[in-house]
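Chemist: For reference, the sequence and a predicted model appear below.
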Amino acid sequence: MNTSVSSLKEDLRTLGAIDVIANRAIALTRQCTGYLTSDQEEEGKEGEEREVDVHFMKLFRQLKLLENILCMSKGNQSYLTMFDGSIFISEISKFLVLLGDYLISKDLSTRHTFIVTETLLGTLRVFLNITHDNALASYRVGEQEKIIDSICNFTFKLAQSVPVIQQFDILVLCLSLLINLLEESSTNVQHMCSVFIDVASTSSNPYGDMLATQALVKLFLTHYERGESASVEVPTPTKQVISHESPAKSPKVRKDLTSTFTSRMKSGIQPVPKKMKERKEEKMEEDKAEDKEQDEEEEEEEEEEEEEEGNISFDPLIFKREDFDSALSQAGKHMEDSIISSYSAVLVALLIQNDSLPCHKSSGSTRSGLDSVQRILKFLSAMD
């Protein structure tokens, strides 16, 4: 880390700035908690909802500050972990659990729920930074009531319902946070193995009615297979442009009209006889007439082709831009699938490492379960 940035973060701690920001975040958390637990919010009053959104946005900004202050700063991580008897972790954990319960029961397409979800993402980022390579913080966060259960529910329930723009963020943050918690604490590993996803399994959410460990393996396989089958193809518009481009005309075969008045002889250059000269001049006129007739036929064919195409003009620049956007979108999806499958595989590896992953029968046989584990191990080997 840059020395000046590191020293600035130390100054924020020594001068008491972290205390001010943490206390402000706790106060806003309690205000938002009061709204989430009150019966008045069920009325859905527009004016009150806007006022509450302001509190959530203020909390989000405080969390953003803490996220940056904690990033790659061991001193600040430890300080905030033990701040006022770990009250910060306790209050934020309760708020995070409450946020999950609130969002899972709501319509997530509204502006209000979008803001609340952004606040949840900000809370996850703070926990992710505070637990990074920090055993004490991982233990403190993991021991909070229902925190691991809630993170699993965010991964396998909430992420399947939020808008697409927020789905990847939730999955990556939750998986990363679970890695931090499990890597530093065997107690958290044991707890993770007992979490059950108590939601009905549907076509939109295939991770219900199973243990979190089973859902984790299924999540890996889903994104791993999707990433493997992804291929970037040339989009149709480009093919249309290519197919409608006028083919390069082959050079017309012309008769060699050189040596009209002379012919090369072994003995040298000699005058061409008058009759031969006249014949060659006639031949030249015939060739010119044939070429003119051929050009007229080609022009007529081109006009007919344009009429058949409906006189549609294709702009290569526009179609190339669309093709680029399409290829970029496919590459982005492939990258997201690769990241999610990678983090899922690391989590499974942490469970296997401690012999904590229970053996589950799938479709009445352990064959598919063994195949899944083999694919995960193969994937992890490729990552080395």
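Modeler: Yes, it's here.

Chemist: okay, CA-based contacts and neighbour counts for the rest of this
Modeler: OK.

Chemist: For this structure, which segments count as strands?
Modeler: Secondary structure of the chain (DSSP state E): strands at 196-197, 210-211, 262-265, 268-271.

Chemist: from the chain's centre, how far out does the third one sit?
Modeler: Okay, so that is strand 262-265. 75 Å (Cα atoms, centre = their mean, to the nearest Å).

Chemist: name the helices or strands packed onto it?
Modeler: Counting contacts by 3 or more Cα pairs under 8 Å, 6 or more residues apart in numbering; DSSP states H and E, strand 262-265 packs against strand 268-271.

Chemist: if we can go back for a sec, most packed of the strands of the chain?
Modeler: Of all those, strand 196-197 has the most neighbours on average by mean count of other Cα atoms under 10 Å, namely a mean of 20.

Chemist: Check which helices and strands it is in contact with.
Modeler: helix 147-156, strand 210-211.

Chemist: re earlier: make JSON lines out of the strands of the chain and add distance to Glu336.
Modeler: Output for the strands of the chain, formatted as JSON lines (distance: least, Cα to Cα, whole Å):
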{"stretch": "strand 196-197", "distance to Glu336": "23"}
{"stretch": "strand 210-211", "distance to Glu336": "24"}
{"stretch": "strand 262-265", "distance to Glu336": "74"}
{"stretch": "strand 268-271", "distance to Glu336": "78"}
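
Chemist: here comes the other one, which I'd like you to weigh against the first:
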Amino acid sequence: MDLDRASLDLMIRLLELEQDASSAKLLNEKDMNKIKEKIRRLCETVHNKHLDLENITTGHLAMETLLSLTSKRAGDWFKEELRLLGGLDHIVDKVKECVDHLSSDGDEEKLVASLWGAERCLRVLESVTVHNPENQSYLIAYKDSQLIISSAKALQHCEELIQQYNRAENSICIADSKPLPHQNVTNHVGKAVEDCMRAIIGVLLNLTNDNEWGSTKTGEQDGLIGTAMNCVLQVPKYLPQEQRFDIRVLLFLERERAAQLAESKTDELIKDAPTTQHDKSGEWQETSGEIQWVSTEKTDGTEEKHKKEEEDEELDLNKALQHAGKHMEDCIVASYTALLLGCLCQESPINVTTVREYLPEGDFSIMTEMLKKFLSFMNLTCAVGTTGQKSISRVIEYLEHC
């Protein structure tokens, strides 16, 4: 549908209807069943797995429609109107409802439904808080930081669930009676937990990034710092390899060594790559404003030789790019790790001593060098003088004087 303010307003007002109470007074049971059957047939064509066709209400349909929308599709005005019309209130309340069910739902299907419900609401909230200070402030304040409280509880539940289901899978034994080592959570509960966890982290990042009020409210949540550290240090080993980068920002030394190794391998590949030798039977010519080598004579054997050389060069280039990509990932993870450790060390002599014990010869220079490279990269790709760069510079200066 083409969304406009009137349509958005209608959906939000429909959310306020209480289980079709007003409609039920006007229609008898037979007519109501006819309407529900028509709705079921319509819903079957949209392939929405979250629709509860056995429990159709106006509010349920309105919420599903709202959650199916994104700010990118609707335009920037959507973010503001969603707040002004009260849509954010309903979505935050829905998050609380789903999170409250996480502690009481023993049935797996109900648990997955609650996780999916929270995740879809959080995805919308994550989208409408990106670069939108008004929505960020509104959500931090709404009902005494209800969203932050619910997000903190949900993250704690997810941390417990993802390890719980992983241990359950690891208890399965193969033929030689050896337990499966750190098998990834592949069942539908594990997938729902992973998706919900990423959505929670996305919302909390938006509410705390360069926001003292949001950071303070988030830091006040009981046990959240410990939960966050467990998500960083323990949870990634339970996730598929390709998904760990989204959550993991620790194991600094391991990533720093991996980055150095990848860099040396890339240098070797480039150094050993064969240089192109043009056949002597040709000349440089200007064609369409470009200087190109144009061969005047070529035997079949020469053409095959050049083709083979080009294939070898392409293969070497692909290898170099693969190593460069791995090097970039290791550098970014190591940099964020160093930044996090540096922040934890500030104004905390105990943390300085603890981190120093794990560093080679107790020297912080390995961390500061990585952060300086990261800062140089940011200076090339971002606007100079942003808050992020200032924070990194501040951490570097602090660590250099430790």
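Modeler: Arrived safely. Please read these numbers as outputs of a predicted model, since none were measured by experiment.

Chemist: export the helices and strands packed on strand 196-197 of structure 1 to JSON lines and tack on distance to Asn68 of structure 1?
Modeler: As requested, these are exported to JSON lines (distance: least, Cα to Cα, whole Å):
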{"stretch": "helix 147-156", "distance to Asn68 of structure 1": "22"}
{"stretch": "strand 210-211", "distance to Asn68 of structure 1": "34"}
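
Chemist: Burial-wise, tell me which of those comes out on top.
Modeler: Buried most deeply of those, by mean count of other Cα under 10 Å, is helix 147-156, with a mean of 23.

Chemist: residue range for that helix in structure 2?
Modeler: Mapping helix 147-156 of structure 1 onto structure 2 (TM-score structural alignment) gives residues 224-233.

Chemist: average gap between the matching stretch and structure 1?
Modeler: With mean Cα distance after the TM-score superposition for structure 1, stretch 224-233 of structure 2 departs from structure 1 by a mean of 0.6 Å once superposed.

Chemist: and that stretch, how far from the chain's centre?
Modeler: With Cα atoms, centre = their mean as the basis, stretch 224-233 of structure 2 stands 16 Å off its chain's centre.

Chemist: And the helices in the stretch 1-150 of structure 1?
Modeler: For the stretch 1-150 of structure 1, helices defined by DSSP state H, counting those that start in this stretch occupy the ranges 3-14, 17-37, 46-70, 74-81, 87-104, 111-130, 135-142, 147-156.

Chemist: tell me, what residue is most central in structure 1?
Modeler: Most central in structure 1 under Cα atoms, centre = their mean is Glu336, positioned 3.6 Å from the mean C-alpha point.

Chemist: That one corresponds to which position in structure 2?
Modeler: So, by TM-score structural alignment, Glu336 of structure 1 is matched to Glu329.

Chemist: roughly how far apart are its match and Gly226 of structure 2?
Modeler: 25 Å (Cα to Cα, to the nearest Å).

Chemist: try Val130 of structure 2
Modeler: For Val130 of structure 2, the distance to Gly226 of structure 2 - Cα to Cα - is 26 Å.

Chemist: One more: Leu85 of structure 2?
Modeler: From Leu85 of structure 2 to Gly226 of structure 2 the distance is 37 Å (Cα to Cα).

Chemist: try Glu254 of structure 2
Modeler: Separation of Glu254 of structure 2 from Gly226 of structure 2 (Cα to Cα): 22 Å.

Chemist: Nearest spatial neighbour of the corresponding residue of structure 1 for Glu256 of structure 2, chain-adjacent residues omitted?
Modeler: Using TM-score structural alignment, the equivalent of Glu256 of structure 2 in structure 1 is Tyr224. With Cα to Cα, 6 or more residues apart in numbering as the criterion, Tyr224 of structure 1 has its nearest non-adjacent residue at 5.5 Å, and that residue is Ser341.

Chemist: What's the local residue count around the one you found?
Modeler: 27 (other Cα atoms under 10 Å).

Chemist: who's in contact with it?
Modeler: Neighbouring residues of Ser341 of structure 1 by Cα atoms under 8 Å, 6 or more residues apart in numbering: Leu219, Phe220, Leu221, His223, Tyr224.
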